[in-house]
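**Student:** How does the following fold in three dimensions:
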Amino acid sequence: MSKHPAKRIESLRKKRGLSQEKLARLADVSNNT
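**Tutor:** From the prediction side, this is the model:
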């Protein structure tokens, strides 16, 4: 396990941000079509 939980949380936040961005893009595409 990581000795730096803060870094792990940060990476999780980044992953979540990316997934949210993808969802937003998909929503934009579905709305535009």
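**Student:** C-alpha from now on. contacts and neighbour counts both.
**Tutor:** Noted.
**Student:** now the strand or helix carrying residue 14, how far from the chain's geometric center?
**Tutor:** Per DSSP states H and E: residue 14 is located in helix 5-32. Distance, stretch centre to chain centre, for helix 5-32: 2 Å (Cα atoms, centre = their mean, to the nearest Å).
**Student:** Tell me how many other residues crowd residue 9.
**Tutor:** Neighbours of residue 9 under the rule other Cα atoms under 10 Å: 11.
**Student:** measure it to residue 15 for me?
**Tutor:** 10 Å (Cα to Cα, to the nearest Å).
**Student:** next up, for comparison:
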Amino acid sequence: MIVEGTPVPEPATVILLALGVIGLCAGRRKR
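**Tutor:** Modelled structure (predicted):
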């Protein structure tokens, strides 16, 4: 999704990455 030469990644990509990180953190906390 992120292509070299693009200074700012697409907002959608940022949201997906953020959700992924939050999901991992939540999963680790539950365990």
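**Student:** Now the TM-score, please.
**Tutor:** Laid over one another, the chains give 0.69 as their TM-score (TM-score structural alignment, normalised by the length of structure 2), with 25 aligned residues with a Cα RMSD of 1.3 Å.
**Student:** returning to what we had before: tell me what the helix holding residue 14 of structure 1 is packed against?
**Tutor:** Helices and strands touching helix 5-32 of structure 1, by 3 or more Cα pairs under 8 Å, 6 or more residues apart in numbering; DSSP states H and E: there are none.
**Student:** Quick check: buried residues in it?
**Tutor:** When burial is assessed from 16 or more other Cα atoms under 10 Å, helix 5-32 of structure 1 yields no buried residues.
**Student:** residue nearest the centroid of structure 2?
**Tutor:** In structure 2, the residue lying closest to the centroid (Cα atoms, centre = their mean) is residue 17, at 0.6 Å.
**Student:** now for that residue: what does it line up with in structure 1?
**Tutor:** Under the alignment (TM-score structural alignment), residue 17 of structure 2 pairs with residue 11 of structure 1.
**Student:** do residue 28 of structure 2 as well
**Tutor:** Checking TM-score structural alignment: residue 28 of structure 2 goes with residue 22.
**Student:** And its match, how far from residue 15 of structure 1?
**Tutor:** In terms of Cα to Cα, residue 22 of structure 1 sits 11 Å off from residue 15 of structure 1.
**Student:** and if you look at residue 2 of structure 1?
**Tutor:** For residue 2 of structure 1 relative to residue 15 of structure 1 (Cα to Cα), the value is 17 Å.
**Student:** give me the element residue 9 of structure 2 is part of.
**Tutor:** Counting by DSSP H and E, residue 9 of structure 2 is part of no helix or strand.
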